[in-house]
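> return atomic coordinates for the entry below.
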Amino acid sequence: LTFMVGGEANALDKARPILAAMGKNIFHAGPDGAGQVAKVCNNQVLAVQMIATAEAMALGVANGLEPATLAEIMRQSSGGNWTLEKYNPWPGVMENAPASKGYSGGFMAELMAKDLGLAQETASHSGNSTPMGALALQLYRLLLKQGKGKQDFSVVQQLFVE
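Predicted coordinates for the structure are as follows:
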């Protein structure tokens, strides 16, 4: 668990022992609100990586590649990313990943949609363009419409195989 904290540095120093008991990484992101901005930026990257990984996995499998082999090739090559390392969305590739457990556990798709919505609001307020984040939000909203909001966000894989 990573904590991205906004606010006064001395307040973080007081809270650090409690946060350290729950998580490994603790960052002071800046003033009030900066932690939230860091979180939505990070989760936007994660969502886009997950979607790209899911899309590529479906493409490779549809064209005859074994999912575990494709995942390892990409993991060791320029396509390597956190989802390939820790959280592959293709069922059976990683034994303990939510995808291999019916997309149960993990970070719910509805929470990813919420964070992507917050990222879009943040971008709007600052005048930034985030087309990949906007597309990711639309795909996660589609999952919510399909009733998959309580499943792990890696369930986005199903959009590319059904």
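> from here on, just use CA atoms for contacts and neighbour counts.
OK.
> spit out the contact partners of the residue nearest the centre of the chain.
In the chain, the residue lying closest to the centroid (C-alpha atoms, centre = their mean) is Leu46, at 3.3 Å. Leu46 is in contact with 82-83, counting by C-alpha atoms under 8 Å, 6 or more residues apart in numbering.
> please generate a structure for the following sequence too, so the two can be compared:
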Amino acid sequence: MSKPAIAFIGLGNMGGPMAANLVSAGYTVHGFDVTDIAREKAAEAGVTLHDSAADAAKDAQIVVTMLPNGRLVRNVLEECATGEGKLYVDSSTIGVGEAKENAEFLNSTGSRYIDAPVSGGVAGAAAGTLAFMVGGADADLAEAKDILDVMGRSTTHCGPVGAGAAAKLCNNMILGVQQIAIAEGLVLGQRLGLDPQAFFDVVSNSTGSCWALTTNCPAPGVLGKAPSDNNFEPGFATNLIVKDLGLAMSEVEATGTEARLGELASEIYSKLADDGLGAKDFSVVYEQLRERKA
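Modelled structure (predicted):
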């Protein structure tokens, strides 16, 4: 059976490696991005570039979007939807209501939609080990599963459209809290005379172990390959965790859920962004904590 042609809209830090993995697996990938550096990297990986999202999607059976926010996703869907029955797979992190509205819009044009956000960061995108959390119909997930398997190591069907977005917002709220907790533990440990490497060796093998430490350790010189080892170049930018936590807090309010740690994390990262650190990896919270005393 021939492989479907793929359009990939959004070829940045996450989308670029994901599209490259599809090319390596033998898929024809048509791509579009607004930035020159993303386009150059994608072209080097074998992606066929186009001058607009609509042009990229024209001859594709499946359209994947990986974009910074829900407004951009909707703009692309409105530009690309032609009523030809394409399947749209959105791997952006957007609101639950936005995902449902996207599905309603595309269904009205004769196309189909699943929300399939990811966890695993830039390293996971490059390695093809992302975790996909999917909301949508069984048949639509079945159609997308082969390409999801190329880009990720696991795919979980969370429920109808919107369930994938819900899972991602919950996950990122947890992640935001964990990254702060790891930073606080590291700073406390150092002030007690504990070397960051010793902290890592203990906690990574103990009950405090988590991705925020083992993959994204905020102390420079421990992993050698984390954003902290490269002047906190993202990874996962502070501006993006601010956006994701804002979406999560909207759902917290809408559902009447108590989430005091999530709310505090949202405030802490928003302050980082206000202090001019929005373009840095969100683990830069460690640097801020090191400089302060209560």
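> so what corresponds to the residue nearest to the centre of the first structure in the second structure?
Alignment note (TM-score structural alignment): Leu46 of the first structure maps to Leu175 of the second structure.
> state the span of the first structure onto which the top strand by length along the second structure is aligned.
Determined from DSSP state E, the single longest strand within the second structure is strand 152-159. Aligned by TM-score structural alignment, strand 152-159 of the second structure corresponds to residues 23-30 of the first structure.
> tell me the buried residues in that stretch?
Using 16 or more other C-alpha atoms under 10 Å as the burial criterion, the residues of stretch 23-30 of the first structure that qualify are 28-30.
> which residue numbers in the first structure does the helix or strand Ala125 of the second structure falls within align to?
Per DSSP states H and E: Ala125 of the second structure is located in helix 121-127. In the comparison with the first structure, helix 121-127 of the second structure aligns to no range at all (TM-score structural alignment).
> helices or strands up against that helix?
Counting contacts by 3 or more C-alpha pairs under 8 Å, 6 or more residues apart in numbering; DSSP states H and E, helix 121-127 of the second structure packs against helix 15-24.
> can you list the buried residues in the helix it packs on?
Using 16+ other C-alpha under 10 Å as the test for burial, helix 15-24 of the second structure gives 15-23.
> equivalent analysis for stretch 181-197 of the second structure, please.
181-187, 196.
> by residue count, tell me the biggest helix in the first structure.
helix 34-62 (DSSP state H).
> strands of the second structure, start to end?
6-9, 29-32, 48-49, 62-65, 87-90, 112-115, 118-119, 130-135, 152-159.
> out of these, flag the one nearest Pro218 of the second structure.
strand 118-119 (18.4 Å; C-alpha to C-alpha).
> all helices for the stretch 151-294 of the second structure, in order.
Taking DSSP state H, counting those that start in this stretch as the test, the helices found in the stretch 151-294 of the second structure are 163-191, 196-203, 211-214, 238-255, 260-272, 285-291.
> with the first structure overlaid, how far apart is the shortest one on average?
It stands for helix 211-214 of the second structure. Following superposition, helix 211-214 of the second structure is found to deviate from the first structure by 1.9 Å on average (mean C-alpha distance after the TM-score superposition for the first structure).
> show me what counts as buried in that helix.
Counting neighbours by 16+ other C-alpha under 10 Å, helix 211-214 of the second structure gives 212-214 as buried.
> how about those in a markdown table, adding distance to Asp275 of the second structure?
Compiled in a markdown table, the buried residues of helix 211-214 of the second structure are given as follows (distance: C-alpha to C-alpha, whole Å):
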| residue | distance to Asp275 of the second structure |
| --- | --- |
| Ala212 | 22 |
| Leu213 | 24 |
| Thr214 | 27 |
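> of all the residues you listed, which comes closest to Ser283 of the second structure?
Ala212 (8.1 Å).
> hang on, the earlier thing: and the strands of the second structure: which comes nearest Lys243 of the second structure?
Across the strands of the second structure, closest to Lys243 of the second structure is strand 118-119 (C-alpha to C-alpha), at 15.5 Å.
> from the chain's centroid, how far away is that closest one?
Its chain's C-alpha centre and that of strand 118-119 of the second structure lie 5 Å apart, by C-alpha atoms, centre = their mean, to the nearest Å.
> again with stretch 281-288 of the second structure
18 Å.
> coming back round to it: contact partners of the match of strand 152-159 of the second structure?
Under C-alpha under 8 Å, 6+ apart, the answer for stretch 23-30 of the first structure is 1-9, 12, 16, 19-20, 35, 38.
> by neighbour count, which of those residues wins?
Val5 (23 neighbours; other C-alpha atoms under 10 Å).
> distance-wise, check the nearest residue to it once chain neighbours are set aside relative to Asn63 of the first structure.
Of all residues not flanking Val5 of the first structure in the chain, Gly35 sits nearest, at 4.3 Å (C-alpha to C-alpha, 6 or more residues apart in numbering). For Gly35 of the first structure, the distance to Asn63 of the first structure (C-alpha to C-alpha, to the nearest Å) stands at 42 Å.
> again with Ala21 of the first structure
46 Å.
> please apply the same query to Leu19 of the first structure.
Taken as C-alpha to C-alpha, the span from Leu19 of the first structure to Asn63 of the first structure is 46 Å.
> now Leu84 of the first structure
Going from Leu84 of the first structure to Asn63 of the first structure by C-alpha to C-alpha gives 19 Å.
> please apply the same query to Asn43 of the first structure.
In this view, Asn43 of the first structure and Asn63 of the first structure are 30 Å apart by C-alpha to C-alpha.
> and if you look at Thr69 of the first structure?
13 Å.
> one more: Val93 of the first structure?
Val93 of the first structure is 17 Å from Asn63 of the first structure, by C-alpha to C-alpha.
> alignment lookup: Ala134 of the first structure to the second structure.
Matched across to the second structure, Ala134 of the first structure falls on Glu263, judged by TM-score structural alignment.
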